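Undergrad: Structure of the sequence below:
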Amino acid sequence: MRDLGAYLVANTASCTPHSTLEVIEAAVAGGIHWVQLRAKDESAREFFGLALAAAKLTEGKAELLINDRIDVFLAARAAGAAVSGIHIGQKDVPVRLARELIGQGIIGLSASTPEQIAQANADAQFINYLGVGAVRATPTKKDHPTPLGLDGFAHRASLSDLPCVAIGAVTADDAAAIRTAGGAGLAVVRPVCQADDPRAASALLVSAWEGAK
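TA: The predicted model follows:
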């Protein structure tokens, strides 16, 4: 899992003018292999239903991760959905407990400070990758940490052997810099979720990442 490549965070509040499911379907068609479903405003039942529908679109084509809600992930998996894992943050349950709860599955963890990355290194056996940011300020996550910039991302990525995915107002234009910094991928919200043509936007991200090798 050293190269996660172009990674979509399908944030339900950001998907316009298309629906979240339309965006996910288009992103997968555009070549994206990692999709994180983020639903901050929906109820557990709504999130669960969305996860089931999203899994039908990603199954066999992309990894589908559930943001924060371990209960939703477990319910979706119990219902037979092809959900791959979870992505959690610093305010969620500790990764050791998350691993105990989900067993087999992917766990991504958001990390920003050297202290958070040091703790992640100590817990590396429970974690598959880190989401490192915010590279730049972003309106899609109002509680994001102080922006790191690309140089700051490079420094943080150098502190861990875990794959580090850059997130926070990054675009296809940043692919080469993120790769040079040792990044394992770039995660986006608005460049795909709010694109007029999410499939074309996804293909552009994939092409930029692959072209930056």
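
Undergrad: use CA for all of it now, contacts and neighbours both
TA: OK.

Undergrad: What ranges does the protein have for its strands?
TA: Taking DSSP state E, the strands of the chain run over residues 5-11, 34-38, 63-67, 85-88, 106-111, 129-132, 164-167, 185-188.

Undergrad: roughly how far out does the last one sit from the chain middle?
TA: Centroid separation for strand 185-188 versus its chain: 7 Å, with Cα atoms, centre = their mean, to the nearest Å.

Undergrad: Looking only at stretch 114-128, what residues are buried by neighbour count?
TA: Ile117, Ala120, Asn121, Ala124, Phe126, Ile127, Asn128 (16 or more other Cα atoms under 10 Å).

Undergrad: residues contacting Leu37?
TA: Val9, Ala10, Asn11, Thr12, Ala51, Leu64, Leu65, Ile66, Asn67 (Cα atoms under 8 Å, 6 or more residues apart in numbering).

Undergrad: Among those residues, which one lies nearest to Arg156?
TA: Val9 (20.9 Å; Cα to Cα).

Undergrad: What separation do you get for the closest residue to the closest one other than its chain neighbours and Glu42?
TA: Spatially, and ignoring its direct neighbours in sequence, Val9 is nearest to Gln36 (4.7 Å; Cα to Cα, 6 or more residues apart in numbering). Counting by Cα to Cα, to the nearest Å, the gap from Gln36 to Glu42 is 15 Å.

Undergrad: Between those two, point out the one with more neighbours.
TA: Gln36 (23 against 13; other Cα atoms under 10 Å).

Undergrad: my guess is the more buried one contacts Ser84, does it?
TA: No - with contacts counted by Cα atoms under 8 Å, Gln36 stays clear of Ser84, the gap being 9.8 Å.

Undergrad: Which neighbours do the two have in common?
TA: Residues touching both Gln36 and Ser84 (Cα under 8 Å, 6+ apart) are Leu64, Leu65.

Undergrad: Please give the structure of this sequence too, so both can be compared:
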Amino acid sequence: MGLPSLLVVTDRHGADRPLPETVRAAVAGGVRFVWLRDRDLDRGARRDLARDLIAILAPVGGCLVVGGDVELARETGAQGVHLPGSAGIDGIRTARQTLGAAALIGFSAHSVDEIGAAEAAGADYATLSPIFLTASKPGYGPALGLDALHAAAAHRLPVFALGGIDAANARACREVGAAGVAAMGGVMRGPDPRGAAARFLANLT
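TA: Predicted structure coming up:
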């Protein structure tokens, strides 16, 4: 079974309501794949939040990946971890050794070459960013664009477009071969996460 086509990235600061409520609404709109980012939380609060999100996703067969903390993913029983590019190839291999063969290991790539390296190291999927201009990732240089996404999608590793993704351009990402899209503001921010998620999914099928 393939990965869901929409990966929602958490952002409690941008949400109009407490994060578990926002995620619950997004799940009601069809979301089944969530990346717990919110890196500024202390470890105890992040652990509690991870467990809350796992409980929301479990009844619908959804999965949670914890951003950047392999031990927290193991401790909470999350389905996997999403590693930053700075973790490198060794980070992917260490995560696999720690979490086991069944865990989801994601990787944040910022070039097509990094997609190939992540695939060779045994990642299960990668995000490629920024595909479009976005205010949330100002430090990663110019937008890579759909041509780079198309080149990345030539790898067997599932690639999720990240950066400046909205419901309107999600379909274009799929059309050039992306496994899906990763969205933060497009679902987290605004009064209707359920409706936002449903609009994304309608454009990804």
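
Undergrad: Across to the second structure, which of the contacts of Leu37 of the first structure hold up?
TA: Checking the contacts of Leu37 of the first structure against the second structure (both residues aligned by TM-score structural alignment, their matches' Cα atoms under 8 Å), the contacts still present are Val9, Ala10, Ala51, Leu64, Leu65, Ile66, Asn67.

Undergrad: nearest to Ala166 of the first structure, of these?
TA: Nearest to Ala166 of the first structure among those, with distances taken as Cα to Cα, is Val9, at 11.9 Å.

Undergrad: Tell me which residues touch Val95 of the first structure, please.
TA: Contacts of Val95 of the first structure (Cα under 8 Å, 6+ apart): Ile107, Leu109, Asp123, Phe126, Ile127.

Undergrad: Distance to Glu59 of the first structure added to these, as TSV?
TA: Converted to TSV, the contacts of Val95 of the first structure look like this (distance: Cα to Cα, whole Å):
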residue	distance to Glu59 of the first structure
Ile107	18
Leu109	23
Asp123	29
Phe126	24
Ile127	22
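
Undergrad: Pull the most distant pair out of these.
TA: Among the contacts of Val95 of the first structure, Ile107 and Asp123 lie farthest apart (Cα to Cα), at 11.4 Å.

Undergrad: From the geometric centre of the second structure, which residue sits farthest away?
TA: Gly44 (21.9 Å; Cα atoms, centre = their mean).

Undergrad: Residue in the second structure paired with Asn128 of the first structure?
TA: If you follow Asn128 of the first structure across to the second structure using TM-score structural alignment, you land on Asp124.

Undergrad: I meant to write Leu57 of the first structure there.
TA: In the second structure, Leu57 of the first structure lands on Ile56 (TM-score structural alignment).

Undergrad: any idea how far the closest residue to that match other than its chain neighbours is from Val181 of the second structure?
TA: Nearest residue to Ile56 of the second structure in three dimensions, chain neighbours excluded: Arg24, at 6.3 Å (Cα to Cα, 6+ apart). Computed as Cα to Cα, the Arg24 of the second structure to Val181 of the second structure distance reads 19 Å.

Undergrad: Of those two, which one has the most company?
TA: Under the criterion of other Cα under 10 Å, the comparison of Arg24 of the second structure against Val181 puts Val181 first, with 28 against 18.

Undergrad: which one in the first structure is aligned with the more buried one?
TA: By TM-score structural alignment, Val181 of the second structure lines up with Leu186.

Undergrad: Pull the contacting residues for the closest residue to that match other than its chain neighbours.
TA: Spatial nearest neighbour of Leu186 of the first structure, chain neighbours left out: Ala166 (4.8 Å); criterion: Cα to Cα, 6+ apart. Ala166 of the first structure makes contact with Gly131, Val132, Gly133, Ala134, Val135, Phe153, Ile178, Gly183, Ala184, Gly185, Leu186, Ala187, according to Cα under 8 Å, 6+ apart.

Undergrad: Gly182 of the first structure now?
TA: Shown in contact with Gly182 of the first structure (Cα under 8 Å, 6+ apart): Ala154, Ala157, Ser158, Cys164.

Undergrad: Output the residues you listed in TSV, with neighbour count and distance to Ala200 of the first structure appended to each entry.
TA: TSV is the format used below for these (neighbours: other Cα atoms under 10 Å; distance: Cα to Cα, whole Å):
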residue	neighbour count	distance to Ala200 of the first structure
Ala154	22	28
Ala157	26	29
Ser158	14	32
Cys164	33	25
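
Undergrad: Thr20 of the first structure: which of those residues is nearest?
TA: Nearest to Thr20 of the first structure among these, with distances taken as Cα to Cα, is Cys164, at 25.4 Å.

Undergrad: before we move on, the earlier item: most surrounded residue in the kept ones among the contacts of Leu37 of the first structure?
TA: Ile66 (29 neighbours).

Undergrad: From Gly103 of the first structure, how far off is Arg96 of the first structure?
TA: Distance from Arg96 of the first structure to Gly103 of the first structure, by Cα to Cα: 10 Å.

Undergrad: do the same with Cys164 of the first structure
TA: 22 Å.

Undergrad: buried set for stretch 186-206 of the first structure?
TA: 186-195, 198-206.

Undergrad: Could you tell me which of those residues belong to helices?
TA: Among those, the residues falling in helices (DSSP state H) are 190-193, 198-206.

Undergrad: How are the helices of the second structure distributed by residue range?
TA: Along the second structure, counting by DSSP H, helices occupy 19-28, 43-57, 70-76, 88-99, 112-121, 145-152, 167-175, 185-188, 193-204.

Undergrad: could you dump these to a markdown table with distance to Pro4 of the second structure?
TA: Formatted as a markdown table, these follow (distance: least, Cα to Cα, whole Å):
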| stretch | distance to Pro4 of the second structure |
| --- | --- |
| helix 19-28 | 12 |
| helix 43-57 | 13 |
| helix 70-76 | 19 |
| helix 88-99 | 21 |
| helix 112-121 | 19 |
| helix 145-152 | 18 |
| helix 167-175 | 12 |
| helix 185-188 | 15 |
| helix 193-204 | 10 |
